[in-house]
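Q: model this:
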Amino acid sequence: MDPVLDQVPTIDATAFKTVLGRFASGVTVITALDEGEPIGFACQSFASLSIDPPLVSFFPARTSSTWPRIREVGRFCVNILADDQTDMCRQLGRPGPDKFTGVEWTRSGNGSPLLTGAMASIDCYLYDEVDGGDHTIVIARVTGLTEHSEARPLLFYRAAFNRLGEQ
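A: Below you'll find the model as predicted:
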């Protein structure tokens, strides 16, 4: 037992979500092709990790049914969403089959779905995974970068989608 950890107070889950919800983040969709079928999930827990080597990270929930399928493929595309892609994000963020019905996409450089209208895309392959409590910490090696538009980003703040103000 660690005497310091024994003294750490219990943190209320609602308070945790409320306080951490004050941190605005961009919104991405992680996509791959599994036997020719597009698969993916919405993910606002995404960050750059390292320039040398070029690494990014994201944090899927352990309950995700899509991440294990993408893990098996081993390569994927991180699509950075624009502020007009809220509906697409909601559609791809829900569980179940047929999430890609009506979603336009092309193939990225590594063959993964690149969502039409995404601001930018990052092709990756799985580099490592680390335990992150009720989430998995995924570390991905970047193999390709594409900037698609100067659109404004879709943001997630206080448990809701938001947009940047006028500049």
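
Q: all contacts plus neighbour counts: C-alpha atoms, from now on.
A: OK.

Q: Where do the helices of this protein begin and end?
A: 3-6, 13-20, 67-73, 86-93 (DSSP state H).

Q: tell me how far the ends of stretch 42-49 are from each other?
A: End-to-end distance for stretch 42-49, by C-alpha to C-alpha, to the nearest Å: 19 Å.

Q: Give the buried residues for it.
A: Ala42, Cys43, Gln44, Phe46 (16 or more other C-alpha atoms under 10 Å).

Q: ok so, going back, can I get the helices of the chain in JSON lines including mean neighbour count and distance to His135?
A: Below are the helices of the chain laid out as JSON lines (neighbours: other C-alpha atoms under 10 Å; distance: least, C-alpha to C-alpha, whole Å):
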{"stretch": "helix 3-6", "mean neighbour count": "8", "distance to His135": "21"}
{"stretch": "helix 13-20", "mean neighbour count": "10", "distance to His135": "15"}
{"stretch": "helix 67-73", "mean neighbour count": "16", "distance to His135": "11"}
{"stretch": "helix 86-93", "mean neighbour count": "17", "distance to His135": "16"}
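
Q: to compare against the first, here's another:
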Amino acid sequence: MQASRDGDQSLVPRAPTGPTPLQMREALAGFPTGLVLVTAEVESRVVGMLASSFTSVSLDPPLVSLNFARTSTTWPVLQQAERWGISVLGDNQAGDVALLSRPAGTRFEGISPMPTHQGGLVLPGSTVTLTVTRHAEIDAGDHVLTLLRVLGLERDAAQAPLVVYDRTTHRIAA
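A: Purely as a prediction, here's the structure:
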């Protein structure tokens, strides 16, 4: 908290200032990110969601991160699974984005994630697939920053990634 002197008066606190949530959303839409599908099997059904907050954290130990909104209804269900699959979507999967953006109950109709050797579920044809387990969770305001330990991964270098910029998907050259 910053304070200022009002003549010889005691320090008077000033309210913190900063961007509104809407201003943050608008500004950060100008930052291109990859798009991933996070999936798991919980009580014999596939659950998951799209995310654009995926990033590499550490090579040793192998860690990545995702941020989940506290308001998400899928996040508490994903937490029940020991292992997750992360599929980095490729440009060949642009048509799946609308399907994967549907409400949770119908999200995977017509979409068939495949199991990995390490126990995750991933979307075939993705640029990169990872099997992960939760390593740590960190309170991050209206989100939960989740650090994930990578148990296995594969990359299809011939596949170009799909990128989100200004809330729409774009293809880029590999």
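
Q: Got a TM-score for the pair?
A: Between these two chains, after superposing, the TM-score reads 0.89 (TM-score structural alignment, normalised by the length of structure 1); 165 aligned residues with a C-alpha RMSD of 1.9 Å.

Q: Tabulate the helices of structure 1 in JSON lines, adding columns for distance to Phe100 of structure 1.
A: Shown next, in JSON lines, are these (distance: least, C-alpha to C-alpha, whole Å):
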{"stretch": "helix 3-6", "distance to Phe100 of structure 1": "44"}
{"stretch": "helix 13-20", "distance to Phe100 of structure 1": "29"}
{"stretch": "helix 67-73", "distance to Phe100 of structure 1": "15"}
{"stretch": "helix 86-93", "distance to Phe100 of structure 1": "7"}
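
Q: Trace Val164 of structure 2 over to structure 1, please.
A: Taking TM-score structural alignment, Val164 of structure 2 has Phe156 as its aligned residue in structure 1.

Q: Chain neighbours aside, what residue packs nearest to the residue positioned nearest the centre of structure 2?
A: For structure 2, the residue sitting closest to the mean C-alpha position, by C-alpha atoms, centre = their mean, is Ala51 at 3.3 Å. Counting by C-alpha to C-alpha, 6 or more residues apart in numbering, Val36 is the residue found nearest to Ala51 of structure 2 once chain neighbours are left out, at 5.3 Å.

Q: I'd say the one you found and Asp91 touch.
A: No - applying C-alpha atoms under 8 Å, one finds Val36 of structure 2 not in contact with Asp91, separated by 11.9 Å.

Q: Those two: who's more crowded?
A: The residue with more neighbours, out of Val36 of structure 2 and Asp91, is Val36; 28 against 21, by other C-alpha atoms under 10 Å.

Q: In structure 2, what residue corresponds to Asp123 of structure 1?
A: In structure 2, Asp123 of structure 1 lands on Thr131 (TM-score structural alignment).

Q: same thing with Pro9 of structure 1?
A: Checking TM-score structural alignment: Pro9 of structure 1 goes with Thr17.

Q: And Pro95 of structure 1, by the same measure?
A: Aligned partner of Pro95 of structure 1 by TM-score structural alignment: Pro103.

Q: From Leu154 of structure 1, how far off is Ala120 of structure 1?
A: Taking C-alpha to C-alpha, one finds Ala120 of structure 1 at 12 Å from Leu154 of structure 1.

Q: intersection of neighbour lists for these two?
A: Leu81 (C-alpha atoms under 8 Å, 6 or more residues apart in numbering).

Q: ok so, going back, of the helices of structure 1, which approaches Ala140 of structure 1 most closely?
A: helix 67-73 (10.7 Å; C-alpha to C-alpha).

Q: returning to what we had before: quick check: the match of Val164 of structure 2 touching Ser25?
A: Yes - shown here, Phe156 of structure 1 and Ser25 form a contact pair, counting by C-alpha under 8 Å, at 5.4 Å.

Q: Need the overlap of contacts for these two.
A: Common neighbours of Phe156 of structure 1 and Ser25 (C-alpha under 8 Å, 6+ apart) are Gln44.

Q: which residue in structure 1 lines up with the residue nearest to Ala51 of structure 2?
A: In structure 1, Val36 of structure 2 lands on Thr28 (TM-score structural alignment).

Q: Quick check: that match touching Phe46?
A: Yes - using C-alpha under 8 Å, Thr28 of structure 1 makes contact with Phe46 at a distance of 7.4 Å.

Q: any shared contact partners between those two?
A: Shared contacts of Thr28 of structure 1 and Phe46 (C-alpha under 8 Å, 6+ apart): none.

Q: now the strands for structure 1?
A: 25-26, 28-34, 37-43, 46-50, 55-58, 75-80, 105-107, 113-115, 120-132, 135-147, 154-157, 160-163 (DSSP state E).

Q: Just give me the mean distance for the fifth one relative to structure 2.
A: The one in question is strand 55-58 of structure 1. Compared with structure 2 after the fit, strand 55-58 of structure 1 shows a mean deviation of 0.4 Å (mean C-alpha distance after the TM-score superposition for structure 1).
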